[in-house]
Each structure stands twice: as C-alpha cells, then as structure tokens.
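Visitor: how would this look folded up:
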Amino acid sequence: MHGENALEKTNRINVLFDFYGSLLTEKQQTFLKCYYHDDYSLGEIADDFEISRQAVYEHLKRSEQILEEYESKLGLAARHERLQEGLEQLERQIGELPAPWRDALRTTMEWMRKEGT
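Guide: Now for the predicted structure:
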C-alpha cells in the first residue's frame, strides 16, 4: 500500500480492529496484525504461513470486510469518534469560561476522557 489513501485505510482498519478484532478468528487477527500493525508484506506473511500471496490477500480482504460489516451494524467506532469530537469541543468551550469555573470542569473532563478509553 502506498500514499495517503493507504495511510487512511491502515488507520481505519486499526481502529476497527481495536473495536472488533476479538470477534475475528485467530487466523484473521494474526494476518491483520502482521499486515497492518507490523507492516509485513503479503509475501512475508505468505512465507511465514507457507501459503500463497493470493491466499493472504483473500484472508485480509475477507477480514477487512467482516470488520466493516461489524461497524455498519454496531457503529462503535463512529460513536467513539463523535464522542471524542464532542469532548474536544467541550474542552474548547471550558477554556473560554471564567477562571473559577474552569478547574472543576476540567477535572470532570479528564475523568470523562479516562472513562472513554
């Protein structure tokens, strides 16, 4: 994979994997980790597992499709992103408040960020 689109796709798959990876088979998890986390090439994965590059490619495509299906049904990654955007907006708004109000709200904000991760 190359370019900006590849980086966006890698980031998307990694986010989806964080939410739904445990729902995949062990083999699917392993191939996705090798390819997206460890930056192995198709050929390197194929050599390690003694299968064809085409088989690796098909495993990856199917795993990506499954992750996307989970997201389309459950929407956890999109919900998480919306919550993070809301927290960032709230943080900006807190910064605009008079000083006496900011400290307590920032403490609550930090708690919300910890609970959301």
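Visitor: when you work out contacts or count neighbours from here on, use the C-alpha atoms and nothing else.
Guide: Will do.
Visitor: need the longest helix for this protein.
Guide: Longest helix of the chain, by residue count under DSSP state H: helix 53-74.
Visitor: buried residues, stretch 96-104. List them.
Guide: By 16 or more other C-alpha atoms under 10 Å, the buried positions in stretch 96-104 come out as residue 102.
Visitor: for the residue of the chain most remote from its centre, helix, strand, or coil?
Guide: Within the chain, the residue lying farthest from the chain centre (C-alpha atoms, centre = their mean) is residue 100, at 37.2 Å. For residue 100, the secondary structure call by DSSP: H, G, I helix; E, B strand; the rest coil comes out as helix.
Visitor: could you also give me the structure for this second sequence? I'd like to compare it with the first:
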Amino acid sequence: MFLTEKQYKVVDLYYNADLSLSEIAQQEAITRQGVRDSIKRGELTLLEAEDKLGFYKKQQETEKLLDAICKSVNAVLEENRESIRSRTVEKQMQWILTCVDQMDSEE
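Guide: Next comes the predicted model:
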C-alpha cells in the first residue's frame, strides 16, 4: 500500500466523500492543518507512485486501443450487413463488442 492507513482515510474522505478540512479534522480528532498536511503528503506519495508505475498512462493507452477495436468491429459489422450477410461474422463481432464493453466497465 502506498499510503498509511491514516493518510488513506483522510484522502478518501476529502476526495471521495467530499468532506471539508474542518469536517475531516472533527471526525478524525486532528487539526485542520494536520488534515491538510496529511492530504498533501498523500497526494505527493500517489503522484510519485504514478510517475514510477505509469498506471494512468497505461489506462489511457488501453482506452485508445479499445476505441480502435470498437471502430474496426463496427466497420466489419457494417460491411457484413451490406454485402456478406454472415450470421457467424455478426455473432463474433457482437461477442467482441460485448467483451470490450465488459473491459471498459471494469476500469
């Protein structure tokens, strides 16, 4: 884990629960400055980890590839509907789109 348990909780409350520094300070029984410091240290830790691991960049690349796959599959489907009319091709292309949708929804 990249963050301490306390940092994780404070960052989560601030960004995901949308609580103010004062609300977090009261809930965690620490000062507003303590909350702010914890958030800043947590942000720095996460940014350093991202720089080393590149998860965001990999996710963006994956999304671009999935979009390209969908465009290609839709082009094949269109061609199939206009001239080939193969049920097998239709089913396989629909299956690929379903897989891509599942991958996209998991992100």
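Visitor: so where is the longest helix of structure 1 in structure 2?
Guide: Mapping helix 53-74 of structure 1 onto structure 2 (TM-score structural alignment) gives residues 32-53.
Visitor: what residues does stretch 27-34 of structure 1 touch?
Guide: Applying C-alpha atoms under 8 Å, 6 or more residues apart in numbering, the contact partners of stretch 27-34 of structure 1 are 21, 22, 40, 45, 56, 59, 60, 63.
Visitor: just the buried ones among these, please.
Guide: Buried members of the contacts of stretch 27-34 of structure 1, counted by 16+ other C-alpha under 10 Å: 21, 45, 56, 59, 60, 63.
Visitor: in TSV: those residues, plus distance to residue 29 of structure 1.
Guide: Formatted as TSV, those follow (distance: C-alpha to C-alpha, whole Å):
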residue	distance to residue 29 of structure 1
21	6
45	13
56	12
59	10
60	9
63	8
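Visitor: residue 89 of structure 2 against residue 80, yeah?
Guide: Yes - between residue 89 of structure 2 and residue 80 there is a contact under C-alpha atoms under 8 Å: 7.2 Å.
Visitor: and residue 36 of structure 1, what's its match in structure 2?
Guide: Using TM-score structural alignment, residue 36 of structure 1 pairs with residue 15 in structure 2.
Visitor: residue contacts, the spatially most central residue of structure 1?
Guide: Residue closest to the average C-alpha location in structure 1 (C-alpha atoms, centre = their mean): residue 15, at 0.5 Å. Contact analysis of residue 15 of structure 1 by C-alpha under 8 Å, 6+ apart lists residue 77.
Visitor: what strand or helix carries it?
Guide: For residue 15 of structure 1, the element it lies in under DSSP states H and E is helix 3-20.
Visitor: flag every buried residue along that helix.
Guide: 10, 12, 13, 14, 16, 17, 19, 20.
Visitor: can you lay out the residues you listed as CSV showing distance to residue 82 of structure 1?
Guide: Putting the buried residues of helix 3-20 of structure 1 into CSV (distance: C-alpha to C-alpha, whole Å) gives the following:
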residue, distance to residue 82 of structure 1
10, 20
12, 15
13, 18
14, 17
16, 15
17, 18
19, 15
20, 18
